[in-house]
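Undergrad: What follows is a predicted protein model with its sequence.
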Amino acid sequence: MSEFLTELECLIRARYTAIHIPTFEEERCIQLTQGLAQKLNKRVIIWTATNGFILNGSPMDAKSIDFKAASIMARELGKEPSLFIWCDIHNFFKNQPTFVRCFRELCQFLRMNCPSNSMLISPALDIPIELQKEITILDLPLPELEETRQIIKNFADSYVGKQGVTVHNDADTIDGLSQAGVGLTQTEIENTLAKSLVQDHSLDSDDINRILQEKKQIIRKTGILEYVDTSHFDMTKVGGLQNLKNWLERRKTAFTQEARDFGLEYPKGVLLVGIPGCGKSLSAKCVASAWKMPLLKLDMGKIFAGIVGSSEANMRSALQLSEAIAPSILWIDEIEKGLAGSSNGSSDGGTSTRVFGNLLTWMQEKQSPVFVFATANNIQSLPPELLRKGRFDEIFFIDLPSADERKEIFSIMLHGCRHNPQDFDLETLVNLSGEQTWEEGVRLTGSEIEAVVKDALLEAFYRKSVKKDNTDLNTQDIASAIHHLVPLAKSREDDIKFIRNWAQENAVRASMIAADSASAAEVSMGRNIEF
């Protein structure tokens, strides 16, 4: 928050006449601004469409409700050092050239004649082209940990001693609630705490889970980020990919304060490219669980809204939220789909290019502990700027699982459906799911192995429940399901060959494969990491 106030003070002192702060937190923004205005010896004059100009809580002139009249009155009021706060002014710029012109002339007048500035507070602002050189955008960050702690402490203290409620405002309780509340607005924090008081008439450490559940709902309401539940995942659910696992295990330690003291920066992230169904998305969920970090899934498709300018605001909001919840993992699944068209921008007026530029700049310059976990299936659609060093710490290629990996995946799937892997002939299943059944380089993906086990399980249950045959799931059931499947590797042979050739020079192999047990396709693919 100190960085925001420092930057805002700098802009005001430098006589920037129009500063737009895109935020839903109007009250908090005004409160912060009032403290800064007092420091700069400026009075705060707030304008709303319902009350006109307000000074010290009182309306100044009923005529100022009219926006055109208010913009003219501001010239006279601005001769005394003032900070004008225009709330939800964006509604007056839509298809209203007269209002746009009025505000532009006000900016020019204040800059030349008055020691005053204007601030525009609204959730979003489609800046007319006439005002693009007049307005500077400054993002208000969500409350950080210290500010969240103060908000929660003030709320708790206000209810201490009140009849009918029990409030624990000790340091440990406040700290726990604060950690859970990071990433919420001030209003959302206070509403969630009030809801807890209403439900059980108490405020204590038990409310941490309630805050987390409320946070998930609030994040989902943005429609851009999804709070993914990873409580049922761990790295044992990922078969193979030992190179990737080793690499991630080392990055986990880099988020500690000890790593900061040692001179390490926070890891930037990783890009997983490869064949669909081979564990890219599963790895994201398992890593978040292993690292005990919240997993935020960014839907690139929802970034691009219908209103011009909203896409850029959506991206800024998503990145801002991921930083507020940090340390966190930002999962961008199938990133190539969201960045399609960013190379030229001809089909959408340059929106994709601007959104892509915002993402790249943030990835390059971010200092917060947000680990970007991006996945891609079609590397031909990835912009080259995304692949250069500095965006990600490493790029991994995930190929079709090897024989050892398929054996591990079969074991994981059988164990997951409550069957003992030792009761099955895993070697036979491994052979049937690989080149022995089809041809060189054609093997089942991890998701296809999951599918055949589930199909076989369904057949076994049908046999038992309908045909009254008590024969349990067996190797032959799974083998039969394999024979009825057409592998992705066979139907998309050319695509897989292309990505393998690309990965030889541009990516690290996610699997650790011994050369003496690998197929020809595996030996030629990528490189191992030496640890």
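TA: Alright, I've got the coordinates. Small disclaimer: the values here were computed from a predicted structure and weren't measured.
Undergrad: Please make it C-alpha for all contacts and neighbour counts, starting now.
TA: Fine.
Undergrad: Count the residues that sit near Q108.
TA: 14 (other CA atoms under 10 Å).
Undergrad: Against that first model, consider the following:
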Amino acid sequence: MKRSTVNILASYIDALHPIIYINHFDFKVIDDAIAHVGENVKCVEFNNALGLVDFKTKSPMQECDLEQFLKLTMDDGFEQDTFLVLKDIHGELNNPKIIALLKRIAENNLYNESYNTTIFILSEITVIPRELENYITVFDIPLPITSEILSIINDFVSDMDIFVEQETINDITLSFKGLNEFQIRQILNLAYQDGGCIDQDDKLLILKEKEQFIKKSGMLEIVNFTENIDHIGGLENLKEWLARKAKVFANLDKAIKFGVDVPKGIMIIGMPGCGKSLTAKATASLFEIPLVRLDVGRLLGKYVGESEENMRKALKLSEAISPCVLWIDEIEKAFAGVGGDGGGNDVTTRLFGQFLTWMQEKENTVFIVATANDISRMPPEFLRKGRFDELFFVDLPNGEERRKILDIHLKKRKKWNKGIDSIALIKETVGFNGADLEAVVKDTIEMAFIDGKEMITTEDLLKSVKDTKSISSTLKEKIKEIKSTIDKIDIKPASKEDIH
């Protein structure tokens, strides 16, 4: 057990924190910490299935429900220092009698000098009744830091009596960041059983195991994709910037030792249908790490504090599976109402503040890709330098980019040929976005199939262009507003100047 965990728990007890709520799945780890802190303390445990349990042996001592247990043990603190360890009682924390009994014990602990009882609530689900908010301290078991992960791996290597390259140990140490000791040992055992050794290939196994945590949580969504950086037509400034960051991610351990900062993320602002979402997928492909999407709407709960707790868990989960790309699509909608009046807006404002603080303080390998169409209502502090490594503006594609986008979609469907006049198509597609151009190619190929043609021509494509309403005509005013907002902030263009 890490001394830091024991020391923090001891300091809470010394400071008379009456109820300590520990959100964790591995009760053995918590029991060890409590045993360290309470060497000379009477420890009494409640288990939902068995009632009163011997804390050391885990043997059942008396069958009872939680209310009976609290009544039996509530006065023990007058006789000697006592710990009440309550496991998985979150379902009972809406019972007025249970709340009243817990409150009485907490108040005795705070105000009666001859009484000393600390309550530990152990559960994976956090439920904090409003009546007990001021008495409860939520305690997170700190995750192992780099040196501790290194020690766990070295202990495993020594126990298994195997040889592992130091460079491999350093690399997988970073991949294990965000996992607890139990999970690290589980994955090391799995890797060893799989091949009888630990090598660089096991980085992929670690990522696969981390993906399991996401699927089970339901708070983040794993995004599967086939797109890569070559599927983006244009946006050369953005692609060059990402390629530099990819080199850092590919050699993260060496880069950190050299003094390079861990990349934080980017915000991509601009026109709808111009490749912002595609860039999020291409970034994960380029970095060779998982892509997970954070849907803020999915985190909103109906109980007080539930939304904030869900946000905390989602961010913690993203750290657990890092390195990863955390994608927040249309972030201006996710945090709509920030700073406004009313209950819903208050929750959104708190979530926004929580997310900002996490972004500012994070020292992990979660790379954020935030996309937005309209940032006119976004709080200015969100766009401040230091939140993201860079802000990019994606404009409607220029002539050269339109040519590349058309070529990509034609080649993808095996319909590109040398006879297609790119210059003519560029002239007729001014104001089209990537989605418009893809629609042109799709419609042209469909019509060619219906008409029994083997090959498509420039004329076929131009006919589809004339039949397609571009974004510039359908969202003319909105595009003006977006460009007006962009002119007021310092933002890097994602595209290079047009050569046509």
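TA: Great, that's in hand. Predicted model only: the values in this text are computed from it and were never measured.
Undergrad: Would you pull the TM-score for this pair?
TA: Scored against TM-score structural alignment, normalised by the length of structure 2, the superposed chains reach a TM-score of 0.84; 490 aligned residues with a CA RMSD of 3.6 Å.
Undergrad: quick one: contacts for the most centrally placed residue in structure 2?
TA: Closest residue to the average C-alpha location of structure 2: S318 at 2.9 Å, with CA atoms, centre = their mean. Under the criterion of CA atoms under 8 Å, 6 or more residues apart in numbering, the contact partners of S318 of structure 2 comprise V292, C324, L326, V366.
Undergrad: which residue in structure 1 lines up with the second one?
TA: For C324 of structure 2, the aligned position in structure 1 is S328, judged by TM-score structural alignment.
Undergrad: quick one, what contacts its match?
TA: Per CA under 8 Å, 6+ apart, neighbours of S328 of structure 1: M293, P294, L295, L296, S322, P369, V370, F371.
Undergrad: One more: M267 of structure 2?
TA: By CA under 8 Å, 6+ apart, M267 of structure 2 lies in contact with I368, V369, A370, T371, A372, F388, E390, L391, F392.
Undergrad: where's the counterpart of the fourth one in structure 1 relative to A515 of structure 1, distance?
TA: The pairwise alignment with structure 1 assigns T371 of structure 2 to T375, based on TM-score structural alignment. Distance of T375 of structure 1 to A515 of structure 1, computed by CA to CA, to the nearest Å: 27 Å.
Undergrad: Please identify which of those two sits among more neighbours.
TA: Comparing T375 of structure 1 with A515 by neighbour count (other CA under 10 Å), the higher total belongs to T375, at 24 against 11.
Undergrad: what secondary structure does the more buried one sit in?
TA: Per DSSP: H, G, I helix; E, B strand; the rest coil, the local secondary structure of T375 of structure 1 is strand.
Undergrad: Isn't it up against I332?
TA: Yes. Here T375 of structure 1 reaches I332: they are 6.5 Å apart, a contact under CA atoms under 8 Å.
Undergrad: Now intersect the contacts of S328 of structure 1 with the helices, please.
TA: Counting by DSSP state H, the part of the contacts of S328 of structure 1 found in helices is S322.
Undergrad: want to throw the contacts of S328 of structure 1 into a markdown table with distance to S158 of structure 1?
TA: Rendered in a markdown table, the data for the contacts of S328 of structure 1 read as follows (distance: CA to CA, whole Å):
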| residue | distance to S158 of structure 1 |
| --- | --- |
| M293 | 32 |
| P294 | 31 |
| L295 | 34 |
| L296 | 33 |
| S322 | 30 |
| P369 | 33 |
| V370 | 34 |
| F371 | 37 |
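Undergrad: can you give me the strands for structure 2?
TA: Counting by DSSP state E, structure 2 has these strands, from start to end: 19-23, 42-47, 51-54, 60-62, 82-87, 117-123, 136-139, 221-222, 265-270, 291-293, 324-328, 366-372, 390-394, 492-493.
Undergrad: after superposition, how close is the second one to structure 1?
TA: Looking back up the chat, that one is strand 42-47 of structure 2. Mean deviation of strand 42-47 of structure 2 relative to structure 1 after superposition (mean CA distance after the TM-score superposition for structure 1): 3.2 Å.
Undergrad: now do the last one
TA: Following superposition, strand 492-493 of structure 2 is found to deviate from structure 1 by 3.2 Å on average (mean CA distance after the TM-score superposition for structure 1).
Undergrad: thinking again about what came up before, please name the residues that touch the match of T371 of structure 2.
TA: Residues in contact with T375 of structure 1 (CA under 8 Å, 6+ apart) are L271, L272, V273, K280, S281, I332, D333, E334, I335.
Undergrad: now the helices for the stretch 151-300 of structure 2?
TA: Listed in chain order, the helices of the stretch 151-300 of structure 2 (DSSP state H, counting those that start in this stretch) span 166-175, 181-195, 202-217, 236-250, 252-258, 276-287, 296-299.
Undergrad: do the stretch 351-500 of structure 2 as well
TA: With DSSP H, counting those that start in this stretch as the criterion, the stretch 351-500 of structure 2 has helices spanning 399-412, 422-428, 434-450, 458-467, 471-474, 476-486.
Undergrad: Could you pull out the buried residues of the shortest one?
TA: Right, helix 471-474 of structure 2. I471, S472 (16 or more other CA atoms under 10 Å).
Undergrad: again with the third one
TA: Neighbour-count burial for helix 434-450 of structure 2, with 16+ other CA under 10 Å as criterion, is recorded at G434, D436, L437, E438, V440, V441, K442, D443, T444, I445, A448.
Undergrad: now it: which residue numbers in structure 1?
TA: Taken onto structure 1 by TM-score structural alignment, helix 434-450 of structure 2 occupies residues 446-462 there.
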